[in-house]
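J.: make a model of this:
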Amino acid sequence: MIWRFRFVFFILAFVYAVIIARLFYWQIVKAEDLSDIASSQYSQEIKLLPKRGEIKTSDGFPFVSNIVSYLLYANPKVIEDKDKVIDNLSIYLGSDTASLSALLSLDRFWVSLESDIDLGTKKEIEKLELGGIGFEEQFSRIYPEASMAAHLLGFVGKDTLGQDKGYFGLEGYYDRLLRGEEKSIIEIQDALGRPILSRMTEILKGTDGNNLVLSIDRTIQYIVEKKLKYSIERYGATSGMVGIMDPKTGGMIALASFPSFSPSQYQDFEEDVFKNPFISNAYEPGSTFKPLIMAAALDASLVTPQTKCDICGGPLSVGGFTLRTWNNEYFENIDMIDV
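T.: Got it, this is the predicted structure:
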């Protein structure tokens, strides 16, 4: 009799232990996952991308600005006729049917289908009234002055996650400052999946990107680039660069390099052209540095315009090296004006 009692007791204890273990698993171990699944059935998190900061010239004209575009997304779990959605969207999007089919086959609540969609295309897609399809407002970069100051500005491309990111130039160096912080809100939905506008909760406050105001003079920049291109074509040079600095402040008034590229169509150019040679390349100043040396000597009263050069009559030995003129011609006892 006792062994039967013990047998039943152990069976009941085992059953209770299994039940407690399963309750612990679902309520403790998997609690966060279950909460996410439940939340996804009546709410969704919407991320609002910040407006990227503008880059302006010294007169306040936008070198780089933004236009409104749209991101097309889908919820594959609620799309009933995926073939219909694929056939209709492929007409308006750059993606082929195979790519759209792969995206809509994912076991996700949200997938990105296409970015940088203009307002006209958005309205045409909305007329189709496709279930499970939606749009998010985003900003696309525009360059009103086309390729002007391209090396200085850089461009905005995509990172590995498909998010906007600045590369090269000011867009790359000040990317975090220009990018800002995205805003997140929770949108509550009713039983039919329709948003309840009065039940939107902000969970992350975002800020738009900061603007950059440069010392660049737009008119001088245009003249410099025009003259630089003309000179390179006239003399058959492969490249060239010009920089103009305000000697009182050290601010750059113009900075141009050639060959250049178009920031809005950067994908059509080789990566080597993106680097700003004025900053990235090593360059031996040579004779172009002589006026600075002469100016410093005159300012320090070490020489005068009439001072004679007593070492200009031939090659000069310095530190075991012999320095010569480019054509091996020398002029003895010339003054600083002739030098």
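J.: going by C-alpha atoms from here, please, whenever you check contacts or count neighbours.
T.: Fine.
J.: tell me where this protein has strands.
T.: Applying DSSP state E to the chain gives strands spanning 43-48, 55-56, 62-74, 111-117, 133-142, 155-158, 164-167, 183-189, 195-204, 212-213, 240-245, 252-258, 316-318, 321-323.
J.: what's the closest of those to E126?
T.: Set against E126 and scored by C-alpha to C-alpha, the strands of the chain come closest in strand 133-142, at 8.5 Å.
J.: picking up where we left off before, identify, out of the strands of the chain, the most deeply packed stretch.
T.: strand 252-258 (a mean of 22; mean count of other C-alpha atoms under 10 Å).
J.: what distance separates that strand from the centre of its chain?
T.: 21 Å (C-alpha atoms, centre = their mean, to the nearest Å).
J.: next: stretch 60-68.
T.: On C-alpha atoms, centre = their mean, the centre of stretch 60-68 falls 15 Å from the chain's centre.
J.: how about stretch 37-54?
T.: 21 Å.
J.: again with stretch 147-158
T.: Centre to centre, stretch against its chain (C-alpha atoms, centre = their mean), the figure for stretch 147-158 is 9 Å.
J.: ends of that stretch, how far apart?
T.: 20 Å (C-alpha to C-alpha, to the nearest Å).
J.: give me the contacts around that stretch.
T.: By C-alpha atoms under 8 Å, 6 or more residues apart in numbering, the surrounding residues in contact with stretch 147-158 are 141, 164-172, 221-222, 225, 255-257, 260-264, 266, 274-276.
J.: about what we covered before: with distance to F5 as added columns, please give the strands of the chain in JSON lines.
T.: Converted to JSON lines, the strands of the chain look like this (distance: least, C-alpha to C-alpha, whole Å):
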{"stretch": "strand 43-48", "distance to F5": "52"}
{"stretch": "strand 55-56", "distance to F5": "84"}
{"stretch": "strand 62-74", "distance to F5": "60"}
{"stretch": "strand 111-117", "distance to F5": "59"}
{"stretch": "strand 133-142", "distance to F5": "62"}
{"stretch": "strand 155-158", "distance to F5": "70"}
{"stretch": "strand 164-167", "distance to F5": "70"}
{"stretch": "strand 183-189", "distance to F5": "54"}
{"stretch": "strand 195-204", "distance to F5": "57"}
{"stretch": "strand 212-213", "distance to F5": "83"}
{"stretch": "strand 240-245", "distance to F5": "97"}
{"stretch": "strand 252-258", "distance to F5": "94"}
{"stretch": "strand 316-318", "distance to F5": "109"}
{"stretch": "strand 321-323", "distance to F5": "107"}
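J.: to check against the first, give me the structure of this:
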Amino acid sequence: MPVTNVTVKKRLVLLLLITCIAYSALILRLAWLQLLKGEELQKKALHQWTKEIPVEPKRGTIYDRKGRELAISASVDTVIAYPPEIENPEAAAEALSKILDMDEETILELITKERASVYLKRKIDSEKSKEIRKLGIKGIGFTEESKRYYPDRNLAAHVLGFVGIDSQGLAGIEYYYDKYLRGYPGRIVSETDALSRELPFGAQHFVPPKDGLNLVLTIDKTIQHFAERELEKAMNRHRAKKGTVLVMDPRTGEILALVNKPDFDPNNYNDYPEESWKNIAISDVYEPGSTFKVITASAALEEKVVTPSTRYYDKGYTIVSGVRIGCWRHGGHGSQTFTQVVQNSCNPGFVDVAMKLGKEKFVNYINAFGFGQTSGIDFPGEGKGIFNPEKIGPVELATLSFGQGISVTPLQLLTAMSAIANDGKLMQPYIAKQLVDDNGNIIHEFKPRVVRYVISESTSKEMIQILESVVTNGTGGNAYLEGYRVAGKTGTAEKYIDGKYVSSFIGFAPADDPQVAILVILDEPQGIYYGGQTAAPVFRQVMLDTLRYLGVTPQKQEDESDKIKVPNVINLYIQEACSVLIKKGLEYNIKGTGLIVAEQFPAPGTIVARGETVELLLIEGKTDKSPAVVPDLTGKTIREAGEILDIVGLKIQAVGNGLAIDQEPKPGTKAELNTTVKVYFQQRN
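T.: This next block holds a predicted model:
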């Protein structure tokens, strides 16, 4: 049957229509690929015919306030394998395993992966890098990375922190300022064939990394060394569990030194327990004990519920809501001024002050001084402390007055003390001073910031005078510095663990122009645990070295002819004690009955005027005070020496006959109860 023209035309139209539809679909598909998916496909294609080697930026250097290096970065090699280019994987794995100290099977698995490149080992030392280069294995290359070093090892470890394998900050200042220190990575881009092998004449493109900024801290490397050295000595001497020393400029809030023990070496931080990484000066909390009395006293003076000369009678205890709160001194301190209440660290006196202040006002001052809240320091993991005003009743208010029932961080306490030294201005503490580039240009400078005024300037001056008297005439005698006026307060807080204590001392100098504030804390010292005996000597030495280093000239001493340092007559026969005091030009007043001096006031080492009266408290039977102070037995008979040692809780081992000429341990040594004292006797002609 012949095909008509109409049929042909219809077929042609249909063919044309199908062709148009097909071409339209292809055009739309091409438009979709080019316009909508073009950028994505271009990236995929680029990835297929190129390979990238990352180039790590150099991490910024961390300096102390005087430009001395604390953390630096150095260039090291990282070994990279290009699996498609390796001709004999088994031989390569065997040779590399011996140099890289890696398992041969692990290396073989890595270099046979279907990938363009893989890391074999990162940041190796130069000797290993030279050995691998000598092998000349095709498909094994290197990229330059940056490795962090801390040249002073443990020095300021808790301030600096540490970084990870990718040079990312993981702790401390390294973590807090990571985005400024880290910089931006670069890369090397080269063309490859279908098997990811680099083309011999392919194009290469280098995008340089942008190095990180350098960071200047407020920390002074020399002062940091003073603090670390003295804390280490005290930790060993008193066998303390932990310890902290914080040094601050009270005028600005700058942290000059921050030490925690035990510490770690940030070069090898993984070799230390994670607990040792924690910056306890900023994150941990503890009951401050008597050091918190400076807050109570400041609030009372500011609210004018007391004056420095207000008199108070301490009978040895006070009763609040049926609860007896005792004084550390048996029998109390009797009649004393408020200044003496602070000097003597008299608990009943502070309870009376807190009751006069009232809960609302006292809580307001505690909040104003920054407790129960973070200070805003530029450091990760800062603690808030524990302070809940809603749970404060009459008894809690009483114990709060002498630092029980509240937990603070060491940083909070030193910041508050610095406010008292700084005319009542509470400063925000900070550690970073400047961000600078490699040319020394200052990119950003961190400046002091006043948070608020907590007390008036006049109250600040009154408190400074009172705290200075604590050092010259009170419990802080071991912090006394000849030629410098020192203000401070001791603290001994009993932990909830029976028989465990936290001893501390906080203060500043020179009292007439405060430039340095220091807090020393010893956690669970063994044997003697009073803050005035354990922490104050650390404070004294760190403060002395720091003031000399800063060029603070000691003041010329006034005529000291009428000034006397109170001798230690504790554990002496009463007749001997009186004789020693008379020879020193001091009067005495005896309380109690017995043969031996159990306590004395003012404390040994206190500077007093000639003719001052020293109060002596006697005991009849044995004392249970531990550790006991070994008495001087020179010139005593065996019977007398035995009686004296028995009273203070020690035993005697007599060698020879006659009168005592020598002894072990030596007089003044601290000894546990029931320790045997070896006494040597000799007949005299």
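J.: can you pull the TM-score for these?
T.: After superposition, the two chains reach a TM-score of 0.81 (TM-score structural alignment, normalised by the length of structure 1), with 330 aligned residues with a C-alpha RMSD of 3.6 Å.
J.: out of the strands of structure 1, nearest to A295 of structure 1?
T.: Closest among the strands of structure 1, using C-alpha to C-alpha: strand 240-245, at 16.7 Å.
J.: against structure 2, where does the closest one fall?
T.: Using TM-score structural alignment, strand 240-245 of structure 1 corresponds to residues 243-248 of structure 2.
J.: how about residues contacting the matching stretch?
T.: 227-228, 231, 235, 254-262, 280-281, 410-411, 414, 418, 516-523.
J.: likewise stretch 324-336 of structure 2?
T.: Counting by C-alpha under 8 Å, 6+ apart, 311-319, 346-348 sit against stretch 324-336 of structure 2.
J.: first vs last residue of that stretch, how far apart are they?
T.: Where stretch 324-336 of structure 2 begins and where it ends lie 21 Å apart, using C-alpha to C-alpha.
J.: check the offset of that stretch from the chain's centre.
T.: That offset, for stretch 324-336 of structure 2, works out to 35 Å (C-alpha atoms, centre = their mean).
J.: for stretch 533-548 of structure 2, same thing?
T.: A distance of 17 Å separates the centroid of the chain from that of stretch 533-548 of structure 2, by C-alpha atoms, centre = their mean.
J.: ranges for the strands of the stretch 451-600 of structure 2?
T.: Under the criterion DSSP state E, counting those that start in this stretch, the stretch 451-600 of structure 2 contains strands at 487-494, 501-509, 516-523, 563-565, 587-591, 596-601.
J.: turn those strands into TSV, columns for mean neighbour count.
T.: Putting the strands of the stretch 451-600 of structure 2 into TSV (neighbours: other C-alpha atoms under 10 Å) gives the following:
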stretch	mean neighbour count
strand 487-494	28
strand 501-509	29
strand 516-523	27
strand 563-565	18
strand 587-591	15
strand 596-601	23
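J.: L26 of structure 2: which of these is closest?
T.: strand 516-523 (79.3 Å).
J.: name the residues that touch the closest one?
T.: 235, 240-250, 410, 414, 417-418, 501-510, 534-536, 538-539, 543, 547.
J.: can you redo the strands of the stretch 451-600 of structure 2 as JSON lines with distance to E114 of structure 2?
T.: Converted to JSON lines, these look like this (distance: least, C-alpha to C-alpha, whole Å):
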{"stretch": "strand 487-494", "distance to E114 of structure 2": "64"}
{"stretch": "strand 501-509", "distance to E114 of structure 2": "61"}
{"stretch": "strand 516-523", "distance to E114 of structure 2": "57"}
{"stretch": "strand 563-565", "distance to E114 of structure 2": "83"}
{"stretch": "strand 587-591", "distance to E114 of structure 2": "91"}
{"stretch": "strand 596-601", "distance to E114 of structure 2": "82"}
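J.: out of those, flag the one nearest L213 of structure 2.
T.: It is, among the strands of the stretch 451-600 of structure 2 and with distance given as C-alpha to C-alpha, strand 516-523, at 29.7 Å.
J.: ranges for the helices of the stretch 501-650 of structure 2?
T.: For the stretch 501-650 of structure 2, helices defined by DSSP state H, counting those that start in this stretch occupy the ranges 531-534, 536-549, 574-583, 638-647.
J.: Serialize those helices to CSV and add fields for distance to L135 of structure 2.
T.: Putting these into CSV (distance: least, C-alpha to C-alpha, whole Å) gives the following:
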stretch, distance to L135 of structure 2
helix 531-534, 61
helix 536-549, 55
helix 574-583, 83
helix 638-647, 78
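J.: most tightly surrounded among those helices?
T.: helix 531-534 (a mean of 24).
J.: related to what we said a few turns ago, now, which of the contacts of stretch 324-336 of structure 2 sits nearest Y180 of structure 2?
T.: Nearest to Y180 of structure 2 among these, with distances taken as C-alpha to C-alpha, is N347, at 49.3 Å.
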